[in-house]
Structures are given as structure tokens and as C-alpha cells.
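> output the structure for:
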Amino acid sequence: MCFRFFSSLLLLGVSIASTHAQVLTDSIRVEGNYRVFHYNKPTKPLANPALVFVMHGSGGDGLGMMRAATKMDQQAGDENTLVVYPDGYKRYWNECRKASPAQANKEDVNEQAFFTGMVTYFQQRYQIDPKAVFAVGTSGGGHMAYKLALTMPGTFRAVTAIIANLPGDDNLDCVPSGKPVAIMIINGTDDPVNPYKGGPVILGQNMNMGVVRSTEQTLAYWANLARYQGQPTHDNVPDRDPADGKTIERFTYRAKGKPDVVLLKVNGGKHDYPNDIDVHLEALTFFQQQRKRQ
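Model prediction:
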């Protein structure tokens, strides 16, 4: 595992709400590739902050995710949290789907080294809390979140995967650690891309990403790792936007000494975000809860 910090910083001025934030873009050289990431320069001092990575979907980029997670980033500063938006390799991640035709998968780029390098980078510059490192991703980024949980449980305290299910056994090319991790899953029941009940994932006309498990099987995988038994507790999330045709149910496994395992089931949800919650704020709250349980 080899990575080197690239010395130059690109500074981009952007306006967020009523405050002015400075977007910093930097890169780390990982096994011959410069891997890029973005973050907002903290507007006030941080003391041993938490670190949250936000991963874009297939074909996206970190700056696009920064725009999608504006509310989370605004709140993060008040919660002593630094948020980082990495770019995938040529807009894709080398996640755990064996069938993925993305160059990141074909070249088997070293994502673990990339994320390890970024954690080291932010430890050196902002003295982040190494016991409070988290990740949230959407779609392909959700698959990357699963990979981090499967292969780097010693680094990531919790992850959130949005509109993504674990790959099926025959489509899994990661070697799971077998260790439990706190996880929250947010999936829509009517998702035509990431089928709630499992099956093939097709991006566009010619990008077959292989078969994924059902959402219930994905939830059960993480619950079993944490040795939960029986049924999760259940409650309904307030329906703040009845006009969107979606409702959300929360299923929670929680016990003393075990990581939380949570599913937000978005009834009527497609390959998108529900209006009843801000999914990134929800992820931030989940991460804060896990940090308090240290």
C-alpha cells in the first residue's frame, strides 16, 4: 500500500446560503494514480473532529455530491465534524460488484489505500478523531460504503448506504472481514435500478453491474454479523410531504455493546431521495449517535 500527498491545493470560492465557504481540492497519489477529494475549509476551529466521507454515485463526482449534501455540510461545522467528498476513479468506484465494467474495477484500483491516505491527510491537518470516521454513499457510492464496512471495519465506525444493496454471493469480489459495523440502509421499494427485492442492476443500456441481494437480505447480513436475534423494532417516520407519494418505515436493531443496524424503508421510493427526510442529515445524525456510544 503506497500513497503520497500531492503538494498543491486548488482553491474554489463558492457561496453557501448566507455564509461564504472556500472549497479546497487536493489529491493523493495512490499506486501511480492521483486521487482527488474536495472539502469546505472549516470556518471555525475544530477540536478532534469526526470525519465523514460522502461518496457520489456511478458517473458522478465529489463536487456534485457537495451540492447535494449542502444541509449536512452546514450542520457538520456545528457538530464538530469535517465532511470530505472524494472523486471515484474515472467517475466510478472499485466497489464489491465483480461484474462491474467500470475501469476502476477492471484496473482493481486500491480504494482502501485511497481512504487510508485521506484519513492520514486529515489527521495531520485537522487532528481528526480516528475513532470517529464515517462514510455515506449513494447508489454506486452506497456500494463503496459497503466495501469500506466489509473490508475496513477497524477504520470506519459506521456507514450509510443509500439506494444500494449488497452484491449477491456470485457477484461479490471483496473479502469480508466478518466483523460487525454500525450501518444504516435507505432504500426505495419501487427502485427500478437497485431492486428492493434483489436482482440484476443495469445502468443505462450496456452497463450490467450484476446481481444484488434484496434489501431484507442486506439488512440481515449486517444484523447477523452483530449477532442480533429476533425482529428489529419498528416505527414510522413522520410523513412531512404527503404529496410525494412516499412513506418511510424505520427498522432498528439496537443493543448495548453492539453496533446499530438500521433500515429506512422508503415505500414508493425510486432511485432517488425521499422528500420526508434529508438523507445526508439523517446519516449525520446516525453517525453522531454511534460516536456517543463509544
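
> CA atoms for contacts and neighbours, from now on please.
OK.

> how about the helices in the protein?
Assigned by DSSP state H, the helices in the chain fall at 62-68, 70-78, 103-106, 111-126, 140-151, 215-225, 279-292.

> look up the closest residue to Thr252, ignoring the ones flanking it.
Closest residue in space to Thr252, ignoring its immediate chain neighbours: Val262 at 4.5 Å, by CA to CA, 6 or more residues apart in numbering.

> quick one, strands of this protein?
3-5, 10-16, 19-30, 33-40, 50-55, 81-86, 133-138, 158-162, 182-188, 199-203, 207-212, 233-237, 247-253, 261-267 (DSSP state E).

> give me the contact list for the fifth one.
With contact meaning CA atoms under 8 Å, 6 or more residues apart in numbering, strand 50-55 is reached by 62, 65, 80-88, 128-130, 132-138, 141-142, 144-145.

> what about Pro49, distance to Val262?
Applying CA to CA, to the nearest Å, the value for Pro49 to Val262 is 24 Å.

> same deal with Ser177?
In this structure, Ser177 and Val262 are 20 Å apart, going by CA to CA.

> the more surrounded of these two?
More neighbours sit around Val262 than around the other of Ser177 and Val262, counting by other CA atoms under 10 Å; the figures are 24 against 12.

> my guess is that one meets Ile183, correct?
Yes. In this structure, Val262 sits in contact with Ile183. The criterion is CA atoms under 8 Å, and the distance is 6.3 Å.

> nearest residue to the middle of this protein?
Compute the mean C-alpha point of the chain, and by CA atoms, centre = their mean the closest residue is Val136, 2.0 Å away.

> if we ignore the residues flanking it in sequence, what's nearest it?
Distances taken as CA to CA, 6+ apart place Thr160 nearest to Val136, at 4.5 Å, with adjacent residues excluded.

> got a list of what the one you found touches?
When the contact criterion is CA under 8 Å, 6+ apart, the partners of Thr160 are 135-137, 142, 145, 183-186, 283.

> closest to Val109 out of the residues you listed?
Closest approach to Val109 among the contacts of Thr160 (CA to CA): Ala145, at 15.7 Å.

> was I right to think that closest one contacts Phe134?
No. In this structure, Ala145 sits apart from Phe134 without contact. The criterion is CA under 8 Å, and the distance is 9.1 Å.

> joint contacts of these two?
By CA under 8 Å, 6+ apart, the residues touching both Ala145 and Phe134 are Val159.

> follow-up on the earlier one: point out the most buried one among the strands of the chain.
Relative to the other members of those, strand 158-162 carries the highest mean neighbour count by mean count of other CA atoms under 10 Å, namely a mean of 30.

> what's the angle from that one to helix 279-292?
With axes from the mean of the first three to the mean of the last three CA atoms, to 10 degrees as the basis, strand 158-162 and helix 279-292 are set at 160 degrees to each other.

> following up with a second sequence; could you model it the same way so I can compare the two?
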Amino acid sequence: MIVQRLNLSHDGRDRRVTCVLPKEVQPGADLVLFLHGSLQSGSVARRFTGNTFDELTSRGCVVVYPDGVDRHFNDHRVGFNEAARRLLIRDTSFLTSLPSLLAAEFDLNFGQIIGCGFSNGGQMLQRLGLEAPGFLDGIACFGAPWPAADNVLPELATHYKDWVPVPVLSVQGTADPLVPYEGGASGIGNSNRGVARCAVDSARFFAQLNGLGTEDTNNHAHTETDGLTPTPVNAEPLSTRPIDGVRVDRFGPGAPESPAGGAAPVELWTIEGMGHVVPNPKEMDKKLGPSTNKVVGAELVAHFFGL
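Here you go, the predicted model:
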């Protein structure tokens, strides 16, 4: 693989991006964007995930790790109050510009664009789905449930009606000390991030946005008469337990653990006893809760999105 670091100008600010490419990039290669969590960077995210996402280059993917501003992305939560918010950083504009900038830099074109995000990075992907509907061909959130209704910036909640159905993979641990699996206040120390939905309700909300489990399952998000709140999902998820300590809940077409295919299912992987991490064999800081060797997040992404 080849590792290259770029400084790209956006809104008058240099933005750093770490790119990991196969030795030979084929036309139409899939692009994987990995967005780091709070207080991290692209380089830290590579180490934090045990370089497991780098290994997607063996499948022909180009893997890109953008840096947030002051180690954060300007996500959609009311409770988020870091420099990226105070400076009104336009991360959606930056991220949507990356494929064309990278295509010009490396003289290539991309196939699927899959967004993977941990914590703050996963919340940023949710904002991206609202502000740039249809840009991503897949979303994978690790330790990043949807915020509670009153913890979404009101100006972004108006975009629920614009949501374009997209396959979603969500992975959360039951022993997460920062983002509780059962929902509630989340954050690092005194850096409150507001209230998050519980993991299952978050997956259900993605399913609502995708129009799953409703009477009409066309390719538009289903909305109530206020134009803001997606129609509740009527169907319950199908569940399996592929290995001890792991449950998979799937909304939408296909059996649990099966690839998304051409549809837009939502799949929640619950990892019992796992903390605030992206699952991989590497031991993490104990403050984040327990690590796990039950599954590897990058491998779940590769299978679900057919990389």
C-alpha cells in the first residue's frame, strides 16, 4: 500500500488528509472515508483502529482519513461546542469536495463512496446525510447513535425530508462509558454532547429516514405532516446471534448479516461488553472501556457494503 498526506485548501484553511492507496489503483475503485472521533486526527484514527481499515486497500479500495479542525468535525448536535462549531466550519462542503480533489490529485475515478465514522466522526456522517443527501453510498457509524430529537440542531432537522435512503451499518458496545448503549447524556468529562438515543432506537430512526417498515416503501424518506419528523417504523427488526456476545438487528430487506446489496437496509451490531471503540484486536485506553476480539469493524464494513 501507499500512504500519502495532502494539505488541501478549503474556505481559506489548510485541511490535512491522509490517503492510503493500493499500489495499483483500478478505475472505479471504491472510496472509503474514515472520520475520526473527538480529540483524534486521521493519523490517530489509523492507529486507533489497528490499521484494519488500511487493509481494505487489499480489496482495491482507496481509504482516506480527513482531519477535523482542532481535532473535531462540526456535527449536528446541539450539545456539541468545540472550536469546529464556534468557527462554523463547513465540514459538509469540505467532505463533499474530497472525491473530485482526490480524483484530480491521483488521476482516477471512484465507484462507491462509503463513509465510516467513530463517535464525533459518525455524528458528522449523519449531518452529511442530511445536508448532502445521496452523496454517500453507505454509512457506517461506530459508537455514534442519533441524538435525541431535541439535541439535533433545528436548522438541520428541517433536512429530514431531503434524506435519500442509504444502507447503514451501526456498531455499538454495551459497556460504552461515554455514549451509553441504552441512551442518555454522552460526552468526555465536562464536554457534554447532549442526550443520545439508545442504540436500537437510533437504528430504528435510520430505518425511518430510509422509509423502511412503512406502508409505502418508495425511495423517499417518509415524513409526518409537520415535514420534520420521519414516520415511525411499524416493523420490528430481524435478529440473529452470529457468535456468543454479538447480536445483529436488521431493518429492511435481507437477512441479518447479509450484504446490503442494492437496497437500503439498516443493521445494528451490538457487541456485549465492548466500550467506546471501533472493534479490532488492539488494546485501547481503559478510559474508553473494554476492547473486543469478537469482530473487526473494517471486516463488517467490507462485507456489508460489498467492498
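
> aligned to the residue nearest to the centre of the first structure, what sits in the second structure?
With TM-score structural alignment as the matching criterion, the partner of Val136 of the first structure in the second structure is Cys116.

> then Phe115 of the first structure?
Checking TM-score structural alignment: Phe115 of the first structure goes with Leu95.

> count of neighbours near that match?
Using other CA under 10 Å, Leu95 of the second structure has 18 other residues around it.

> again with Ser58 of the second structure
Residues contacting Ser58 of the second structure under the criterion other CA under 10 Å number 12.

> with adjacent residues omitted, what lies nearest to it?
Spatial nearest neighbour of Ser58 of the second structure, chain neighbours left out: Pro22 (6.8 Å); criterion: CA to CA, 6+ apart.

> surely the one you found meets Cys61?
Yes. Taking contact to mean CA under 8 Å, the distance of 7.1 Å between Pro22 of the second structure and Cys61 places them in contact.

> what lines up with the residue nearest to Val136 of the first structure in the second structure?
Using TM-score structural alignment, the partner of Thr160 of the first structure in the second structure is Ala140.

> so how far is Gly194 of the second structure from that match?
Applying CA to CA, one obtains 21 Å for the distance of Ala140 of the second structure from Gly194 of the second structure.

> again with Cys116 of the second structure
Counting by CA to CA, the separation of Cys116 of the second structure from Gly194 of the second structure is 22 Å.

> repeat for Arg5 of the second structure
Between Arg5 of the second structure and Gly194 of the second structure the distance, using CA to CA, works out to 34 Å.

> same check, this time on Asn210 of the second structure
Summarising the geometry, the distance separating Asn210 of the second structure from Gly194 of the second structure, computed by CA to CA, is 24 Å.

> equivalent analysis for Ala185 of the second structure, please.
Ala185 of the second structure is 5 Å from Gly194 of the second structure, where distance means CA to CA.

> without its sequence neighbours, what residue ends up closest to the aligned partner of Ala102 of the first structure in the second structure?
Taking TM-score structural alignment, the alignment pairs Ala102 of the first structure with Glu82 from the second structure. Setting aside the residues directly before and after it, Glu82 of the second structure is nearest to His72 in space (CA to CA, 6+ apart), at 7.2 Å.

> map the one you found across to the first structure for me.
Counting by TM-score structural alignment, His72 of the second structure lines up with Tyr92 in the first structure.

> can you pull the contacts of that match?
For Tyr92 of the first structure, the contact set (CA under 8 Å, 6+ apart) comprises 57-60, 102-104, 140.

> out of the residues you listed, who's the most crowded?
Counting by other CA under 10 Å, Gly140 has the largest number of neighbours within those, with 30 neighbours.

> how about that residue, what does it touch?
Applying CA under 8 Å, 6+ apart, we find Gly140 of the first structure in contact with 56-58, 92-93, 95, 164.

> do you know how far it is from Glu31 of the first structure?
Between Gly140 of the first structure and Glu31 of the first structure the distance is 22 Å, computed by CA to CA.

> and the two most separated of the contacts of Gly140 of the first structure?
When these are compared pair by pair using CA to CA, the two farthest from each other are Tyr92 and Ala164, 14.6 Å apart.

> re earlier: Asp173 of the first structure is nearest to which of the strands of the first structure?
Across these, the minimum distance to Asp173 of the first structure, taken as CA to CA, is reached by strand 207-212, at 11.5 Å.

> now for that closest one, which elements pack on it?
With contacts defined as 3 or more CA pairs under 8 Å, 6 or more residues apart in numbering; DSSP states H and E, the secondary structure elements packing on strand 207-212 of the first structure are strand 199-203.

> corresponding residues in the second structure for the strand it packs on?
Mapping strand 199-203 of the first structure onto the second structure (TM-score structural alignment) gives residues 184-188.

> how big's the offset between that stretch and the first structure?
In this overlay with the first structure, the average offset of stretch 184-188 of the second structure from its partner residues is 1.3 Å by mean CA distance after the TM-score superposition for the first structure.

> and that stretch, how far from the chain's centre?
The chain centroid and the centroid of stretch 184-188 of the second structure are separated by 18 Å under CA atoms, centre = their mean, to the nearest Å.

> and for stretch 171-181 of the first structure?
The chain centroid and the centroid of stretch 171-181 of the first structure are separated by 16 Å, computed with CA atoms, centre = their mean.

> list the buried residues in it.
Under the neighbour-count criterion of 16 or more other CA atoms under 10 Å, stretch 171-181 of the first structure has 171-174, 176, 180-181 buried.

> hmm, Ala207 of the second structure is touching Ala263, no?
No. Contact between Ala207 of the second structure and Ala263 fails when scored by CA under 8 Å: they sit 12.0 Å apart.

> who has more neighbours out of the two?
Using other CA under 10 Å, the more surrounded residue of Ala207 of the second structure and Ala263 is Ala207, with 31 against 14.

> tell me the counterpart of Thr189 of the first structure in the second structure.
Matched across to the second structure, Thr189 of the first structure falls on Thr174, judged by TM-score structural alignment.

> Gly275 is in contact with its match, correct?
Yes. In terms of CA under 8 Å, Thr174 of the second structure counts as a neighbour of Gly275; the distance is 6.8 Å.

> who has more neighbours out of these two?
Each of Thr174 of the second structure and Gly275 had its neighbours counted (other CA under 10 Å), and the higher figure belongs to Gly275 (27 against 19).

> now do the same for that one: its match in the first structure.
Matched across to the first structure, Gly275 of the second structure falls on Lys270, judged by TM-score structural alignment.

> the nearest residue in space to that match that is not next to it in sequence: what's it in contact with?
Setting aside the residues directly before and after it, Lys270 of the first structure is nearest to Asp191 in space (CA to CA, 6+ apart), at 3.8 Å. Shown here is Asp191 of the first structure, whose contacts under the criterion CA under 8 Å, 6+ apart are 163, 269-271.
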